[in-house]
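Asks: Have a look at this prediction, sequence included:
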Amino acid sequence: MRITHPSAAERGVQVETTNAPVLAGETFLGTERGASGPSLRAKVPVRADDGGVVGMVAVGVLESSIAEDRDHALAGLLPWGIGALIVATLASSALTAAVERRFRRADAVAAENAQMSRTTAALREQSHEFGTRLHVIHGLVSRGDAAAALDYIEDVVPVRSAGGGSAGGEPVAEATMHAVRAELLDLGAQAEFDLALQGDLDEGAVSVVTNLCRNAAEAGATRVRCVLLDEEGRLRGAVEDDGPGIDPRVAGRIFGQGFSTKDDRTGFGRGYGLDLVRRTVTSRGGTVEVGPSPLGGARFAFEMERV
């Protein structure tokens, strides 16, 4: 029976979620849907003086609260992104390095303010995504596509703008390829692209492509190939690699939040890239599948609506 709860109506009633492992003495950390909605939760047993379990304590953070914190953090970082564009066109590489240090300090502050380890891991994944976006913005500015860079920023976080659109081509797609190649080189992998697009990539498509390519390189691949094409108003793509592949025993769980087969050397948690891919694709009426690759590793194929 629940002894205390933020909502008075929930006090004194039977707990809805499954708690047998906790009452058996185990610690639980994961996602559940409770009386207040989906949340990240931690549960620990309460023991009597003789060591027997007599109850449990559960704490949690609503997923809606995490999403609100994420959106607030991105909005707060937007002025820095615009400042980075100006600095990239007018200043030297030394000033660019100083701006990047500011972003790293902002990430550190976000991590220090996190109240739970799972919340910290989620914020770390958002920081990684923001770094990818900066790579794309840098690529656009390096090409001289200032208008396309502004369009891309407005696609990430809508802002008031008096400017027009891009001058043609697929500048975001090209900047994304540049960013992915640079990031994968740091991880010891080569990236290949085969694009047949009828328009540029939007923010959701950039997130899917970058996360799948990064996941392949982090898994140990040395060659990563990405294919994208437009077909009847839908974006279809595949990312395949020559890495170790996916163990069939865990194939059904790899898209779950927090699940990862890679070692976490950072201490902040892993297993959020593929979960982000799944949520992005399904939110746009699409699907994502995993299977063996002709290159010898894993192949992730997806399709979703164009926006």
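Replies: Good, I have the coordinates.
Asks: Every contact and neighbour count from this point should use C-alpha atoms.
Replies: Noted.
Asks: where does the residue in the chain sticking out farthest from the centre sit relative to residue 57, distance-wise?
Replies: Largest separation from the mean C-alpha position in the chain: residue 50, at 44.7 Å (Cα atoms, centre = their mean). Remark: distance between residue 50 and residue 57 (Cα to Cα, to the nearest Å) = 18 Å.
Asks: What about residue 213, how many residues nearby?
Replies: Per other Cα atoms under 10 Å, the neighbour tally for residue 213 reads 27.
Asks: So it sits against residue 180, correct?
Replies: Yes. Using Cα atoms under 8 Å, residue 213 is in contact with residue 180, at 7.3 Å.
Asks: what is in contact with those two at once?
Replies: residue 191 (Cα atoms under 8 Å, 6 or more residues apart in numbering).
Asks: part of a strand, is residue 29?
Replies: Yes. Secondary structure of residue 29 (DSSP: H, G, I helix; E, B strand; the rest coil): part of a strand.
Asks: isn't there a helix covering residue 41?
Replies: No. In this structure, residue 41 is strand, not part of a helix, as judged by three-state DSSP.
Asks: Against that first model, consider the following:
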Amino acid sequence: MTGSLRGILCVLLSAASPAALRRAFMRRQDEQRKGGPTMWRLRTLASMILLGILGILLATVLIGGILDVRLSRATLDHQYEERARIAASTVADIPEIRTAVLDGDRNRIIQPLAQRLIAGTGASYIVVTDRDGLRFSHPNPQQIGRRLEEPVSVLDGRSHVGIDHGSLGQSANGKAPIVDGRGRVVGQVSVGILENQVAHQLDEEIEAIALYSAIALAAGAAVAMLLTRAVKRVTFGLELREIASLLQEREAMLHGIREGVIGMDAKGRVNLVNDEARRLLGITANAIGQQLDELVPAGRLRRVLAGRDAGADLSVLTDDALLVANHRPVVVGGRPIGSIVTLRDRTELEALIRRMHAVTGLSNALRAQEHEFTNRLHVLVGLLDLGETDEARQYLADLASDQLISAEDLRSRIGPPVVAALVLAKLAVAAESDVDLSVTADSHLDAPAADAQTLMTIIGNLIDNALDAVSAQSGPRRVTLQLRDDDHHVRMVVSDNGPGISAEAVEEIFTDGYSTKSPRGEMRRGMGLALVRRLVYRRNGTIDVSPGPGARFEIRLPLSSLDPVASARTEVSEESR
């Protein structure tokens, strides 16, 4: 019961806001201050549970005690009846008794003998009669010689027991026949044990029953007190109406926000998950009560959700989105009861940030080219001022030829226009950063049916990483791009002369969130290579990394996997990341 209540409270309190908890506790304190008489203040959940358990225990003990007393009384009656029957049979088998009954007890020996037998057997009385009911012995001597008021019951030759309401009072009675040598019933022996003896032993039984009942009631009350304290501790003193209010607030909050929320107890079991979290994590099964390991595959996403990767606003990649996750423990009343994880979908925002960064880079490149063009215009103006019109005309022709050759050369070798435009833009960015970005002479990419968006995402991320890798070093800074395609594959190679990648970090660099670079504004680091590998593996391609000095990334993609129709739905979100 305690475990179930703890799970319910973990669900409620992990989802409830601190303000809701404060309101609940303040309501409870106000009600206690204004509660009036003690009997009304006792109407709390813990008190109702305590009183209910004590009432059940008391009723059970009373009913059980009464039944036990009745059973003991019936058992004692049966035992004393059996004792009386055995005593009656023993007396009936005494030869002196049989002989005296046969001759009508002319010598008056039965009464004295019966008195001695009473002292020896512990019976209250022994009455001996003939078959007609004529008494030969009786505790009251005046009854001797008188007949019984009821008929003799042993004429059938069998012993009888019962409760006798005779002249001496109620008694446990046993009757046995006196049989002569021919087997004929000639008399009856009636032995009785008065009720006061049975009552005395029953009182002793009742004392034992009462002691046992008192012990059971005390033990039950102690257990009820402990259970009440446990319930009060688990519910943090909240009453049923307050718990119901928290549940209503939780439902309204969970289904009214556009953030994913996952609540887990102290053992890592999922106690709540809203619809947005199911959508972001792709959870379709019933997650309540399951371990996080059963719902999320191994990797950085599981580590972040479980709180094993510390930090705030941690970025993680799923198959469909870029998420920002925050893991926080939930502590109520100084005790940890679990944790809460919030998930935000940053796919669209991250796409805007990356596009803005790309536009900013192009703007800076254009600004640098503007300075260069200004200098060239100054040269032209100077030549014209000096009257060197032929030199000015030749200088202008050379400038136009260089620009046309560069653009036309790329356009002739790279078929997809958007890919050629991307490479041309990266050339401008590299020139602004004083990096020698070159496209190898053997590069040639037709692939008219290839998905250009995928190629742009891969090439753009690899070139950006290479430019960042060489930007901080002194001396020559070179980045080389090679693009090749044949009938079956597209091959992309990006290499640089930077510090390279250590052999130990070759696999680690593809983990989302891993980066050796400092954050750049709001843009998330450590996403590019993770996205590249995910794109490559999804399209059944291969990616090879050569460690330093100088990094080299070689990617091969099957042309059949670059069908733009088949991958259109997934590429939009993946490019955004």
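Replies: Right, received. Where do you want to start? The structure presented is a predicted model; accordingly, all values stated were derived computationally and were not measured.
Asks: Would you state the helices of the stretch 201-350 of structure 2 in chain order?
Replies: 240-254, 275-281, 292-295, 300-306, 347-385 (DSSP state H, counting those that start in this stretch).
Asks: Need those in TSV (columns: mean neighbour count and distance to residue 486 of structure 2).
Replies: Putting the helices of the stretch 201-350 of structure 2 into TSV (neighbours: other Cα atoms under 10 Å; distance: least, Cα to Cα, whole Å) gives the following:
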stretch	mean neighbour count	distance to residue 486 of structure 2
helix 240-254	16	53
helix 275-281	18	38
helix 292-295	15	42
helix 300-306	19	37
helix 347-385	15	31
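Asks: Any chance of TSV for those, columns distance to residue 556 of structure 2?
Replies: Converted to TSV, the helices of the stretch 201-350 of structure 2 look like this (distance: least, Cα to Cα, whole Å):
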stretch	distance to residue 556 of structure 2
helix 240-254	45
helix 275-281	30
helix 292-295	33
helix 300-306	26
helix 347-385	25
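Asks: Of the ones you listed, which is nearest residue 62 of structure 2?
Replies: helix 240-254 (30.9 Å; Cα to Cα).
Asks: So which bit of structure 1 is the closest one matched to?
Replies: Mapping helix 240-254 of structure 2 onto structure 1 (TM-score structural alignment) gives no aligned residues.
Asks: can you check stretch 478-489 of structure 2 too?
Replies: Alignment of stretch 478-489 of structure 2 against structure 1: residues 223-234, by TM-score structural alignment.
Asks: So which residues make contact with the matching stretch?
Replies: Residues contacting stretch 223-234 of structure 1 (Cα under 8 Å, 6+ apart): 189-198, 209, 213, 216-217, 235-243, 303-306.
Asks: Mind checking which of these land in strands?
Replies: 190-196, 235-241, 303-305 (DSSP state E).
Asks: Out of the residues you listed, which end up buried?
Replies: Burial of these was assessed by neighbour count (16 or more other Cα atoms under 10 Å); the buried members are 190-192, 235-241, 303-305.
Asks: between those, which is closest to residue 86 of structure 1?
Replies: Among these, and counting by Cα to Cα, the member closest to residue 86 of structure 1 is residue 191, at 29.1 Å.
Asks: just checking, the closest one touches residue 180?
Replies: Yes. Contact between residue 191 of structure 1 and residue 180 holds when scored by Cα under 8 Å: they sit 7.2 Å apart.
Asks: what touches both of those two?
Replies: Jointly contacting residue 191 of structure 1 and residue 180 under the rule Cα under 8 Å, 6+ apart are residue 213.
Asks: Which stretches in the stretch 51-200 of structure 1 count as strands?
Replies: Taking DSSP state E, counting those that start in this stretch, the strands of the stretch 51-200 of structure 1 run over residues 53-62, 190-196.
Asks: Save these as CSV, and put in distance to residue 40 of structure 1 too.
Replies: Shown next, in CSV, are the strands of the stretch 51-200 of structure 1 (distance: least, Cα to Cα, whole Å):
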stretch, distance to residue 40 of structure 1
strand 53-62, 5
strand 190-196, 35
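Asks: Nearest approach to residue 253 of structure 1 belongs to which of the ones you listed?
Replies: strand 53-62 (22.5 Å).
Asks: Please point out which parts of that closest one sit buried.
Replies: Residues of strand 53-62 of structure 1 classed as buried by neighbour count (16+ other Cα under 10 Å): 55, 56, 60, 61, 62.
Asks: got it, and stretch 504-522 of structure 2?
Replies: By neighbour count on 16+ other Cα under 10 Å, the buried set for stretch 504-522 of structure 2 is 509, 510, 511, 512, 513, 514, 515.
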